[in-house]
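*Asks:* Below is the structure, and that's it, no one-letter string:
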């Protein structure tokens, strides 16, 4: 049993910081680095890429709608051609800093509203995949199992990586409970740890309704903007190892 542990990093801007990048990069195996559209700026991107490269953590481009004020979590309607260009732009920017650190961008993951939109919206999903093709053909796409994003990536012959969330509530259909609804985020650390082990070892998760749903994932996300995220990620990693699950970046 093997699983990747990822977190969203570099989510600051200028003098404002949110994620504890240094601490999280000592725990996770993959780093979803903000590319400037929902958070992040050039200096932050460079610094996090350098830290990730030093510690052997895989670098991923976390692409978003252009929404700094809303942290990329507001629903937006972006024309597909424009969205493809903006996705390519973000990947290219991060790629420059990754190469400067002696590494490379190894995968792409949408953020926030774009992530959720591409679960069901085929047009937006295809635009993201076109953006990946423009910037870096062949990059794996990290996303929700069964999403339109993964279907579009498969048609474009891009590798897909199924992702699960340790600290987000699920619907009985295997999708994430929208953040605007109550109990969309799991705050109890013990519950997050238990869910992580169940996802990795048993391939299932308990939905908010109490239903057990199948969830085969190769990567597990612990949100970097959660309070005490680094400590929580350490507890998750320790529990996974104790359960016989090897924690390493996906191939």
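*Replies:* Structure's in. What do you need? This one's a predicted model, so the numbers in the text were calculated from it and none came from an experiment.
*Asks:* from here on, contacts and neighbour counts on C-alpha atoms
*Replies:* Will do.
*Asks:* Check the offset of stretch 204-212 from the chain's centre.
*Replies:* Offset of stretch 204-212 from its chain centre (Cα atoms, centre = their mean, to the nearest Å): 21 Å.
*Asks:* Can you list the buried residues in it?
*Replies:* For stretch 204-212, the neighbour count (16 or more other Cα atoms under 10 Å) marks 204, 205, 206, 207, 208 as buried.
*Asks:* So what's the residue count around residue 250?
*Replies:* 14 (other Cα atoms under 10 Å).
*Asks:* re the thing from before, sitting in strands, which of the buried residues of stretch 204-212 do you find?
*Replies:* 204, 205, 206 (DSSP state E).
*Asks:* Make sure the second one is actually in contact with residue 194.
*Replies:* No - no contact is recorded between residue 205 and residue 194 when judged using Cα atoms under 8 Å, the distance being 9.8 Å.
*Asks:* Now do the shared contacts for the two.
*Replies:* The overlap between the contact sets of residue 205 and residue 194 (Cα atoms under 8 Å, 6 or more residues apart in numbering) is empty.
*Asks:* Which helix or strand contains residue 90?
*Replies:* In the assignment (DSSP states H and E), residue 90 maps to helix 80-100.
*Asks:* Need the residues that contact whichever helix or strand comes after that helix.
*Replies:* The helix or strand immediately downstream of helix 80-100 is strand 105-110, counting by DSSP H and E. When contacts are defined by Cα under 8 Å, 6+ apart, strand 105-110 is touched by residues 32, 58-64, 91, 94-95, 98, 115, 132, 139-143.
*Asks:* So what's the gap between strand 105-110 and the chain middle?
*Replies:* 8 Å.
*Asks:* How about stretch 42-62?
*Replies:* With Cα atoms, centre = their mean, you get 14 Å for stretch 42-62.
*Asks:* repeat for stretch 123-138
*Replies:* With Cα atoms, centre = their mean as the basis, stretch 123-138 stands 16 Å off its chain's centre.
*Asks:* contact partners of that stretch?
*Replies:* 80-81, 83-89, 91-92, 108, 117-119, 139, 148-149, 152-153, 156-159.
*Asks:* Then stretch 15-23?
*Replies:* Residues from elsewhere that reach stretch 15-23 (Cα under 8 Å, 6+ apart): 8, 9, 10, 11, 12, 48, 51, 224, 225, 229, 230.
*Asks:* again, only using 7 Å
*Replies:* The contact list for stretch 15-23 (Cα atoms under 7 Å, 6 or more residues apart in numbering) reads 9, 10, 11, 12, 48, 224, 225, 230.
*Asks:* can I get these in JSON lines with distance to residue 250?
*Replies:* Below are the contacts of stretch 15-23 laid out as JSON lines (distance: Cα to Cα, whole Å):
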{"residue": "9", "distance to residue 250": "18"}
{"residue": "10", "distance to residue 250": "21"}
{"residue": "11", "distance to residue 250": "23"}
{"residue": "12", "distance to residue 250": "26"}
{"residue": "48", "distance to residue 250": "20"}
{"residue": "224", "distance to residue 250": "19"}
{"residue": "225", "distance to residue 250": "23"}
{"residue": "230", "distance to residue 250": "21"}
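*Asks:* Second structure follows, compare the two:
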């Protein structure tokens, strides 16, 4: 692999509330996962981020989540498959409107938070994500965890899948992320984060919290924009990746 994508979750404010520094991160990342109003985000925020991303040549993806503003989409919800499909379809279409107004389009779809984690292991919710993408545009790639149920079923459905690694998240030996409420869920040391992402991007593997070398074939690295020092961390990650690979949208 000669290139790697660097993505971040952006547009996650709501009304007067701001989360993260979208402007600064758009100078660093190559893809922006824009919240579509269900777990975070509002129309004005979505439009603003889409305009800035278009100006800076950053690819925009629909960051789709549960209808859960109060919980920031980090609480699992047991949905009817068709209802979840429709909620996801709604979110993609809403973001597409703002992308179109900004002179661009939605380039991919990425589940957020609890939906991301649930679709990675759950047939019903992964199928709802796939159903929504197929209904909207089967050419849209799905950005998700490599080796997950969502990745496997998306490939079976004929969709393009982009494997994603997380710069600052701990991994279990089976390739899943350490739950946020457990120790070692977040990696704080910048040098360790950079070493980990380079290993993921170049060698397709990551060291799990128990020391296991775990396969992690990725084409995109996610840096979280809502953690302290996120912009500086993102810059360090990009510099580390750029020493080995071209950093560009997938």
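*Replies:* Great, that's in hand. Source: prediction; values computed, not measured.
*Asks:* how big's the offset between the helix holding residue 90 of structure 1 and structure 2?
*Replies:* Compared with structure 2 after fitting, helix 80-100 of structure 1 deviates on average by 0.2 Å (mean Cα distance after the TM-score superposition for structure 1).
*Asks:* which residue numbers in structure 2 go with that helix?
*Replies:* The aligned range for helix 80-100 of structure 1 in structure 2 is 81-101, by TM-score structural alignment.
*Asks:* before we move on, the earlier item: can you spell out which helices and strands pack onto the helix holding residue 90 of structure 1?
*Replies:* With contacts taken as 3 or more Cα pairs under 7 Å, 6 or more residues apart in numbering; DSSP states H and E, helix 80-100 of structure 1 sits against helix 42-55, strand 58-63, helix 122-135.
*Asks:* just these: most buried one?
*Replies:* Greatest average neighbour count among those goes to strand 58-63 (a mean of 28), per mean count of other Cα atoms under 10 Å.
*Asks:* equivalent range in structure 2 for that one?
*Replies:* Going by TM-score structural alignment, strand 58-63 of structure 1 sits over residues 59-64 in structure 2.
*Asks:* tilt between the longest strand seen in structure 2 and strand 59-64?
*Replies:* Counting by DSSP E, the longest strand found in structure 2 is strand 3-10. Computed with axes from the mean of the first three to the mean of the last three Cα atoms, to 10 degrees, the direction of strand 3-10 of structure 2 lies at 50 degrees from that of strand 59-64.
*Asks:* Mean distance between strand 3-10 of structure 2 and structure 1 after superposition?
*Replies:* Relative to structure 1, strand 3-10 of structure 2 is 0.5 Å off (mean Cα distance after the TM-score superposition for structure 1).
*Asks:* The helix holding residue 90 of structure 1: how far from the chain's middle?
*Replies:* 16 Å.
*Asks:* try stretch 233-240 of structure 1
*Replies:* On Cα atoms, centre = their mean, the centre of stretch 233-240 of structure 1 falls 18 Å from the chain's centre.
*Asks:* Stretch 220-232 of structure 1: end-to-end distance?
*Replies:* Using Cα to Cα, to the nearest Å, one end of stretch 220-232 of structure 1 lies 13 Å from the other.
*Asks:* mean deviation of the strand or helix carrying residue 238 of structure 2 from structure 1?
*Replies:* Per DSSP H and E: residue 238 of structure 2 is located in helix 230-242. In the superposition with structure 1, the average deviation recorded for helix 230-242 of structure 2 is 1.0 Å (mean Cα distance after the TM-score superposition for structure 1).
*Asks:* And that helix, what's buried?
*Replies:* 230, 231, 233, 234, 235, 236, 237, 238, 240, 241.
*Asks:* Let's have those residues in CSV, adding distance to residue 188 of structure 2.
*Replies:* Output for the buried residues of helix 230-242 of structure 2, formatted as CSV (distance: Cα to Cα, whole Å):
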residue, distance to residue 188 of structure 2
230, 10
231, 13
233, 9
234, 12
235, 15
236, 13
237, 13
238, 16
240, 16
241, 18
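*Asks:* Next one: residue 2 of structure 2 from residue 153 of structure 2, what distance?
*Replies:* 27 Å.
*Asks:* more crowded one of those two?
*Replies:* More neighbours surround residue 153 than the other of residue 2 of structure 2 and residue 153, with 16 against 10 (other Cα under 10 Å).
*Asks:* that's a helix at that one, yeah?
*Replies:* Yes - with DSSP: H, G, I helix; E, B strand; the rest coil as the criterion, residue 153 of structure 2 is part of a helix.
*Asks:* Report the separation between it and residue 230 of structure 2.
*Replies:* Distance from residue 153 of structure 2 to residue 230 of structure 2, by Cα to Cα: 33 Å.
*Asks:* Measure the mean distance from whatever helix or strand comes next after the longest strand of structure 2 to structure 1 post-superposition.
*Replies:* Once the chain leaves strand 3-10 of structure 2, the next helix or strand it forms, by DSSP H and E, is helix 22-25. On superposition with structure 1, the mean distance recorded for helix 22-25 of structure 2 (mean Cα distance after the TM-score superposition for structure 1) is 0.4 Å.
*Asks:* where's helix 22-25 of structure 2 relative to the chain centroid, distance-wise?
*Replies:* 16 Å.
*Asks:* Which is the succeeding secondary structure element to it?
*Replies:* strand 31-35.
*Asks:* now for that following strand, which elements pack on it?
*Replies:* Strand 31-35 of structure 2 packs on strand 3-10, strand 59-64, going by 3+ Cα pairs under 7 Å, 6+ apart.
*Asks:* tell me what the shortest one is packed against?
*Replies:* Strand 59-64 of structure 2 sits against strand 31-35, helix 81-101, strand 108-111, with contacts defined as 3+ Cα pairs under 7 Å, 6+ apart.
*Asks:* Ranking these by mean neighbour count, which comes first?
*Replies:* strand 31-35 (a mean of 28).
*Asks:* residues making contact with that strand?
*Replies:* Contacts for strand 31-35 of structure 2 (Cα under 7 Å, 6+ apart): 5-12, 41, 46, 58-64, 110, 249.
*Asks:* That strand vs structure 1, average distance?
*Replies:* Averaged out, strand 31-35 of structure 2 is 0.3 Å away (mean Cα distance after the TM-score superposition for structure 1).
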